[in-house]
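A.B. asks: below: sequence and its predicted model.
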Amino acid sequence: MVATMTDTLHYQAGFGSELQTEALPGALPAHNSPQHCPYGLYAEQISGTAFTAPRHQNRRSWLYRIRPSVGQPCAEPYAQPRFTASLRPDTPPEPMRWDPPLIPATPVDFVDGLVTVAGNGSATLQHGFAIHWYACNQSMSERVFCNADAEMLIVPQHGALRVVTELGLLEVAPQEIVVIPRGIRFLLELTEDTARGYVCENFGAPFRLPDLGVIGANGLAAARDFLYPVAWFEDRTAPIQLITRYLGQLWQGVLQRSPFDVVAWHGNHAPYKYDLRRFNTLGSVSFDHPDPSIFLVLQAPSDTPGVDQIDFVVFPPRALVAQDTFRPPWFHRNVASEFMGLIHGRYDAKASGFVPGGASLHPCMTGHGPDAATVERALQADTHQTDYLTDTMAFMFETRLPMLLTDHALNGPQRQRNYLDCWADVRSRFAGPTHPQG
């Protein structure tokens, strides 16, 4: 049966490293696919990139399992209309903000609790992304999920989760993230009564750590802080529902045995977790305001050098020391579209309205920045004193692609129709000469 919350979890560290682990001694064979595997296991490779991808970019793992994952049942459509690929091409170029989704009043698990907010691109063409909320009040029971379209980055905001995967077990709490690679079967168990958070589906190249360039060898997210599961298995023959995301649709079938029967594995195509509080934040120690790219945790590169398909950026607790500088995020417009979420506390650019579990969207070339109250406070601040931001944890999905919204995001009750009012009192401070009109 599926692991209980009292089981002890162990992890192995190192982002993208070639890892190996076995739940039974000697279960890993000396060669990838021997004629006879130890314990009568079957060898099965799962590849997350093309076979011929460069060695440093290649993602694949060899699994040694009790039964191979062949004989997948005939698929029938699974109805979950809120988890959708239907996006509005008439999305307006307007800043928007949303309240958190409500926890369901009836029993709902992770799959049925997904609600699509935004996206662009195509799962069919393996390009682009989709962003969702999840809100649920029960564990996935006798059902597993497999995303054949995308890698999934899950950001819990409320309620810890236990993630049961083919390659082992992970526990993830708010202010941590978990990434499930494309094609890995998993289920989510709640460790509390309710859970809520955000999900990013990445249809393109897998997330990776950014290069550090002139930063040097250290800074931002460290590879050793990314944790991977050790092998764990169950040998159970009982019907279990398999829900598959494929070509933007959901499909269902019934497996006659548990998919969590991998006794050993080695490779680097595997789920992992990361504690956002371990991010090594950089910033100016003299003057001026660095670009938000210094907060980059993970990037999914595009075909254009230096331009990512989607970035995952975090704004953690930090100290602001730059003098004679407007310290909050400055007013700006840029080519990227920015979807922000708040995990904990408050965000330093907004005095009110942006609450944990909520979200905002600032589309491509649409002006945005701190609200009027934050501007007033920042202009009066003594910048010769350090400003400690302690009660905060925000994040951003940033992309070069315009974000198309769902009808639910545009017209649902969570949308704050008065969001633009937060800038209404940003007044003119012009003190130059007045030129007559005409």
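C.D. replies: Great, that's in hand.
A.B. asks: C-alpha only now, for contacts and for neighbours.
C.D. replies: Noted.
A.B. asks: quick check: closest non-adjacent residue to Trp62.
C.D. replies: Closest residue to Trp62 apart from its sequence neighbours, by Cα to Cα, 6 or more residues apart in numbering: Gln45 at 4.4 Å.
A.B. asks: now the one you found: how far from Gly367?
C.D. replies: Gln45 sits 47 Å away from Gly367, taking Cα to Cα, to the nearest Å as the criterion.
A.B. asks: adding another structure so you can compare the two:
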Amino acid sequence: MQLKYLSGFGNEFATEALEGALPEGQNSPQVCAYGLYAEQISGTAFTAPRGHNQRTWVYRIRPSVSHLPYQPAADEKAPKLCTVAADSLVTTPNQLRWSPFALPAEGSKVTFVQGLKTVAGCGDPSTRAGIATIVYTANQSMSPLREAFYNADGDFLIVPQQGRLEIRTEMGLLHVSPTEIVVIPRGIKFSVDLPDGPSRGYILETFDRHWELPDLGPIGANGLANPRDFLAPVAAYEDIDTGAPFTIYSKYQGSYFQLSQIHSPFDVVAWHGNYTPFKYDLKKFNTINTVSFDHPDPSIYTVLTVKSGNPGVALADFVIFPPRWMVAENTFRPPWFHRNCMSEFMGLISGGYDAKAEGFLPGGASLHSAFSAHGPDTTTFINASKEELKPIKLRPDGLAFMFESSLMMSPSKWALEDCGTALQKEYYSVWQGMPKLFNPNKK
């Protein structure tokens, strides 16, 4: 099915599936067209500055409040390993790397929600402070089960690595492929179907503020991710209130709850506002790079950012390393050895990564914590020190990304102890063979 989308980042959109469903001149008329109910979804405080204020008015068949009471989610439905509770995390500054996380076992049935597992994180969603890096693995679609989900704790930035996602949201439909990302703001209900079967990917959950485009500074008016390439869904509703009830799961303060209702949660006939899910094709990113010598800092690859109260310091950045030309003269080409005040969680969507000869694979990940040294492995360093410095197309089949944060993350017990064979316990050894090249008698 060919979907239509609304173009632009942070725009005030207006869309209706039935002509005249959107009221004119006011948000909440005494009687809505078609017998609809008006409902506002506020993503920020009412009094947030206009430039940061996010809210959407939806016009739906039944109000969201028409449901039975919340109950703790059934054990088999609740992803208990998706939490940043203090007793689920382990403090360590060690460099960590994981092989591709295992897909659900053959014969099992795991939905997107059931397959959520925290790899690392920090903070507390109840105080709107912190982040979580999550992997998902799933093999069962949610819509045939009449299941939906919303996250009251934070925004989900979802990075598919294997398998397309068909995401139905209150605002409409989003089809998301690997090399694309999707952001589902907190509180928005959605379900995930898997047209390609077993699927895997990454999520960055942010508990404070929302994603925005980074400032371009000296780059100027153009470059990096262009606002018009971000796509929001058009209104598309379900009018279903017969048959089995719908079950909606929610994550609230790190715990999972469920409720039951007779009608589809995706019954929004029209909506207008700027608080909406959106997707972006990473192939449209306009990469900035050097044409003389040395490397610009990796911040030039930032697609989206969540700002902190400290200017220039991000709570979270989503950074990509796409295929690009490398032409720097008299320069060590791979990323340099580095100690960073930020935490760096990296994943690989496809191909390889120019800082590692092997071991960093699509579907895997690495975590380099604040001021824990990292950089190219021994083989990469030796080869890069000898190679001819001619222009090359770097990793034409590769796409890596980084979740970077000013916060100090801790890995989860699951990621260190219970993720099967994914944890590479000998990761430190990739740097152990670094030769001593120093010779005070040879310049």
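C.D. replies: That came in fine, so what should we check first? Please read all numbers here as calculations on a predicted model, not as lab measurements.
A.B. asks: now which residue in structure 2 aligns to Cys136 of structure 1?
C.D. replies: Under the alignment (TM-score structural alignment), Cys136 of structure 1 pairs with Ala138 in structure 2.
A.B. asks: any idea how many residues pack against its match?
C.D. replies: Close neighbours of Ala138 of structure 2, defined as other Cα atoms under 10 Å, add up to 26.
A.B. asks: how about Arg62 of structure 2?
C.D. replies: Using other Cα under 10 Å, Arg62 of structure 2 has 19 neighbouring residues.
A.B. asks: do Ser293 of structure 1 as well
C.D. replies: Other residues lying near Ser293 of structure 1 total 12 when counted by other Cα under 10 Å.
A.B. asks: again with the one 5 residues further on
C.D. replies: The local packing of Leu298 of structure 1 (other Cα under 10 Å) involves 18 other residues.
A.B. asks: hang on, Ala13 of structure 1 packs against Val230?
C.D. replies: No. At 10.2 Å, Ala13 of structure 1 and Val230 do not qualify as touching, with contact defined as Cα atoms under 8 Å.
A.B. asks: looking at the two, which one has more neighbours?
C.D. replies: Val230 (22 against 16).
A.B. asks: residues in contact with that one?
C.D. replies: With contact taken as Cα atoms under 8 Å, 6 or more residues apart in numbering, Val230 of structure 1 is in contact with His10, Tyr11, Gln12, Thr21, Glu22, Ala23, Leu167, Gly168, Leu169.
A.B. asks: what do we get in structure 2 for Gly267 of structure 1?
C.D. replies: By TM-score structural alignment, Gly267 of structure 1 lines up with Gly273 in structure 2.
A.B. asks: now its match: closest residue in space, sequence neighbours ignored.
C.D. replies: Spatial nearest neighbour of Gly273 of structure 2, chain neighbours left out: Thr56 (4.0 Å); criterion: Cα to Cα, 6+ apart.
A.B. asks: check Thr379 of structure 2 too.
C.D. replies: In space, and not counting its chain neighbours, Thr379 of structure 2 is closest to Ala357: 6.3 Å by Cα to Cα, 6+ apart.
A.B. asks: what does that neighbour correspond to in structure 1?
C.D. replies: Aligned partner of Ala357 of structure 2 by TM-score structural alignment: Ala351.
A.B. asks: ok, Ile248 of structure 2 next?
C.D. replies: Using TM-score structural alignment, the partner of Ile248 of structure 2 in structure 1 is Leu242.
A.B. asks: between Gln45 and Gly367 of structure 1, which has more neighbouring residues?
C.D. replies: Just comparing Gln45 of structure 1 and Gly367: by other Cα under 10 Å the higher neighbour count belongs to Gln45, 17 against 14.
A.B. asks: corresponding residue for the more buried one in structure 2?
C.D. replies: Mapped onto structure 2 by TM-score structural alignment, Gln45 of structure 1 lines up with Gln40.
A.B. asks: what's the longest helix in structure 2?
C.D. replies: helix 378-386 (DSSP state H).
A.B. asks: what range does that one cover in structure 1?
C.D. replies: The alignment of helix 378-386 of structure 2 onto structure 1 (TM-score structural alignment) covers residues 372-380.
A.B. asks: now do the matching stretch: distance to the chain's middle.
C.D. replies: Centre-to-centre, stretch 372-380 of structure 1 and its host chain are 32 Å apart (Cα atoms, centre = their mean, to the nearest Å).
A.B. asks: average offset of it relative to structure 2?
C.D. replies: Following the fit onto structure 2, the mean deviation recorded for stretch 372-380 of structure 1 is 1.1 Å by mean Cα distance after the TM-score superposition for structure 1.
A.B. asks: what sits against the aligned partner of Leu389 of structure 1 in structure 2?
C.D. replies: By TM-score structural alignment, Leu389 of structure 1 lines up with Arg395 in structure 2. Counting by Cα under 8 Å, 6+ apart, Arg395 of structure 2 makes contact with Pro322, Pro323, Arg324, Gly351, Gly352, Tyr353, Asp354.
A.B. asks: and if you look at His127 of structure 1?
C.D. replies: Neighbours of His127 of structure 1 in contact, by Cα under 8 Å, 6+ apart: Gly121, Asn202, Phe203, Gly204.
A.B. asks: where's the closest residue to the last one other than its chain neighbours relative to Asp308 of structure 1, distance?
C.D. replies: It refers to Gly204 of structure 1. Distance criterion Cα to Cα, 6+ apart; nearest residue to Gly204 of structure 1, sequence neighbours excluded, is His127 at 4.7 Å. Applying Cα to Cα, the value for His127 of structure 1 to Asp308 of structure 1 is 12 Å.
A.B. asks: just to revisit the earlier point, surely the match of Ala357 of structure 2 meets Ala373?
C.D. replies: Yes. Using Cα under 8 Å, Ala351 of structure 1 is in contact with Ala373, at 6.2 Å.
A.B. asks: which neighbours do these two share?
C.D. replies: With Cα under 8 Å, 6+ apart applied, the contact sets of Ala351 of structure 1 and Ala373 do not overlap.
A.B. asks: what does the residue nearest to Gly204 of structure 1 align to in structure 2?
C.D. replies: By TM-score structural alignment, His127 of structure 1 lines up with Ala129.
A.B. asks: I'd guessed Tyr275 of structure 2 sits against Arg55; true?
C.D. replies: Yes. With contact defined as Cα under 8 Å, Tyr275 of structure 2 counts as touching Arg55 (4.9 Å).
A.B. asks: between those two, what contacts are shared?
C.D. replies: Ile41, Ser42, Gly43.
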